[in-house]
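Enquirer: Quick one, fold the following:
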Amino acid sequence: MKKILLIGTGGTIASRQLGEGLSPALSAPELLRYVPDVRSFCEVEVLQLCNIDSTNMEPSIWCALAAAIREHYDRYDGFVVTHGTDTMAYTSAALSYMVQNSRKPIVITGSQKPIDTDGTDAKPNLRDSLFYACDGLSEDVSLVFDGNVIAGTRAKKMMARSFNAFYSVNFPVLARIQDHHIIRYIPPSPLRGPLSFQEELSDSVCVMKLIPGARPEMLGYLFENYDCIVMESFGVGGIPERMLEKFYLEMGRWREKGKFIVMATQVVNEGSNMEIYQVGQKVKQDFKLIEAYDMTLEATITKLMLLLKRYPSSYEKLRREFYREVNHDILCAFEEGSLR
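Expert: The predicted structure follows:
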């Protein structure tokens, strides 16, 4: 029988009504009492890392979570993390980069309703996650929700209250869990290297979302306070004409200090490609900008947090590693006119 470590972090799944709205109150051992049947297919031990609303999730907790998995890695066959849904996609992406090439499954799950309420989705989600973590073909970091198994770097919360809250963006779901069966759509791929952990992240990453008429002066402020700006542009990507002069001025001023911009798109599906339109092509070439392409925003941000910590003074190394695929996070990059 497989031995699984259940790591509790709080979230809706562990919440109760405490008078001023839902708030995490149940511990990981208490969650298990609502799914007693899982004892028939696995042995579960628990670790309560924290008990927070996932709105309060932050990189320091991701670091503690990665450290806990490293510390207990040899003692268990798999790991299940219970988590709030609002930042769950960020956590699943962050763990994908902080724990790479894991032959053992690391599963993130939660629910839209607390586990002690009628009609909750918490019980099937927790049961499915433990079941998936016990399967011999399961590996690496994934998010399990509403029967879907999603690569940790491809998950995005798309529904605020519905049970089918998470979608896999620009990549198929890995599997479906139905009636105690795992239906795999994507076969496990050979892991590309030895197991590795990184338990430090940079928090010097921010997001600038372009809107029509955005003030160019924002760039100076953001560069002053952050080392990396992820700029969410429109469509396949570009810089508005009214912002170009300031963009060139600030990029010239700050890139000598190791600060840079990564271009992304506000469009959820299909990704960016700045080579297509004049508003994007020249500025990308002039500054050799990194582009997120088909990556989710959550994966883009957390990957940059890790790489900024690992390569604080080498843009070229960071750029190269950004385009290295980790846990299905990026399918292709149109670099220097060639499809990779």
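
Enquirer: C-alpha from now on. contacts and neighbour counts both.
Expert: Fine.

Enquirer: ok, the residue positioned nearest the centre of the chain - contacts?
Expert: In the chain, the C-alpha nearest the mean C-alpha coordinate belongs to Ala93, at 2.2 Å (CA atoms, centre = their mean). Applying CA atoms under 8 Å, 6 or more residues apart in numbering to Ala93 gives the contacts 152-155, 298-299, 302-303.

Enquirer: Which residue comes closest to it once chain neighbours are left out?
Expert: Thr153 (4.4 Å; CA to CA, 6 or more residues apart in numbering).

Enquirer: The one you found: neighbouring residues, count only.
Expert: Thr153: 34 surrounding residues under other CA atoms under 10 Å.

Enquirer: got it, and Leu5?
Expert: Leu5 has 23 nearby residues by other CA under 10 Å.

Enquirer: Repeat that for Phe223.
Expert: 21.

Enquirer: Please identify the helix or strand for the residue located most distally from the centre of the chain.
Expert: Most distant from the centre of the chain: Glu245, at 33.8 Å, with distances by CA atoms, centre = their mean. Assigned by DSSP states H and E, Glu245 falls within helix 241-254.

Enquirer: To compare against the first, here's the next sequence to fold:
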Amino acid sequence: MIRIHVTYTGGTIGMVESPDGLVPGADLHGWLFRLLEQGSDLDPSKVSMSTLDPLIDSANADPTSWQAIIDDLWRFHDSADAFVVLHGTDTMAYTTSALTYALTGFGKPVVFTGSQHPLGRIESDATANVTGAFNAALSGQAEGVELFFGHHLFAGNRITKTSSWAFEGFESPVTGPVAQSGTPWHWNHFDRSGKGWLDPRPYGRHDVAVLNMVPGIDARRLEAMVTPRPEAVLIRAYGVGNIPDSEPGLTDVIQRVAGEGIPVVVCSQCQQAEVMLGRYQAGAGLAASGACSAFDMTFEAVYAKLVFLLSQGLGPERTTRWMGVSVAGEMNDLHE
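Expert: All right, here's what the predicted structure looks like:
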């Protein structure tokens, strides 16, 4: 029988009311094993569970939190066949993306889930999501790092959170879901191949400046946002990679930053997009500056990939080059 290990990191699923709002504190271990004993064919003795310390609201997650989960998964790698991670929804798409890059050599399925409501509430989606994650882990069809939420299974680096309240709180705008639960489940396998990464270094915190283009932004404000200089710049541009090219000096700021050897990556504010720098005149300045395209990656996947590459100590040139190469199926491989 398949053995499953569960890693509990915190998040809404195990929160309780406090004078300051919801905080971690529910008996998730007891709830989970009662659920398995009462309504599952899975032998509870084949399920192990670890709880990270401290439990956190996922709004407090950072790259060291990602690494703590990675370390826990490797700790139980040889004693389990599949893994379920219980995580808060706010930053789950960042965490799942980050883990896809770091775990290309893990060789066993890792399924994330969480809930919009705490498990103690009658209207909670916790039971449906957790049992769905277990079913995905037991299916024999899950691969790599995935997320089950709201009756859908998604590739971990192809998702974005689209709702703070709906039970179907995540979407995969470019590829669609890997599967939809039902009787039977409907699977939609698609190519998720990548180059992989041998023996990745641990995640660390890195200074990535995220710049959001908005109507009326000027060069003075943009310069202030990249002063002092960060380790990398991620620009959320319009459409296929456009910025206000008629705004005096705006493109000059980006060209100066790139000229100083700082990786500049351009993604789109659109959920469904393929960045094509220079397709319009408004994006030609970015293309000329040496900025690189995020192609069809989600914002969460791009950010996590930048932090991953910076954590590998590659240097600006190699970091920029690897942004255009699929490591774990995060982008359309036609661009490699």
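
Enquirer: just to revisit the earlier point, three-state assignment of the residue nearest to the centre of the first structure?
Expert: Following DSSP: H, G, I helix; E, B strand; the rest coil, Ala93 of the first structure is assigned to helix.

Enquirer: What strand or helix carries the equivalent of Thr117 of the first structure over in the second structure?
Expert: Here Thr117 of the first structure is matched to Arg121 in the second structure, going by TM-score structural alignment. Following DSSP H and E, one finds Arg121 of the second structure outside all helices and strands.

Enquirer: For Arg121 of the second structure, the count of nearby residues, please.
Expert: There are 11 residues near Arg121 of the second structure, going by other CA under 10 Å.

Enquirer: ok, back up a step: the residue nearest to Ala93 of the first structure maps to what in the second structure?
Expert: In the second structure, Thr153 of the first structure lands on Asn157 (TM-score structural alignment).

Enquirer: so who does that match touch?
Expert: 93, 96-98, 100, 298, 300-301, 329-330.

Enquirer: now swap in Met208 of the first structure and tell me
Expert: Met208 of the first structure neighbours (CA under 8 Å, 6+ apart): 229-232.

Enquirer: try Gln271 of the second structure
Expert: 173-174, 298.

Enquirer: Helix, strand, or coil at the alignment partner in the second structure of Glu232 of the first structure?
Expert: Alignment note: Glu232 of the first structure maps to Arg236 in the second structure; criterion TM-score structural alignment. Under three-state DSSP, the three-state class of Arg236 of the second structure is strand.

Enquirer: hang on, Arg236 of the second structure packs against Ala273?
Expert: No: using CA atoms under 8 Å, Arg236 of the second structure is not in contact with Ala273, being 11.6 Å away.

Enquirer: Sketch out the helices for the stretch 151-300 of the second structure, chain order is fine.
Expert: 219-225, 250-259, 284-289, 299-311 (DSSP state H, counting those that start in this stretch).

Enquirer: ok, and for the third one, which residues are buried?
Expert: Looking back up the chat, that one is helix 284-289 of the second structure. 284-287, 289 (16 or more other CA atoms under 10 Å).

Enquirer: for the residues you listed, which one is nearest Gly30 of the second structure?
Expert: Leu286 (53.7 Å; CA to CA).

Enquirer: Surely the closest one is in contact with Val253?
Expert: No: counting by CA under 8 Å, Leu286 of the second structure does not reach Val253; the two are 10.4 Å apart.

Enquirer: Make a markdown table out of the buried residues of helix 284-289 of the second structure and add distance to Ala80 of the second structure.
Expert: Listed next are those as a markdown table, based on distance: CA to CA, whole Å:
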| residue | distance to Ala80 of the second structure |
| --- | --- |
| Ala284 | 51 |
| Gly285 | 51 |
| Leu286 | 47 |
| Ala287 | 47 |
| Ser289 | 48 |
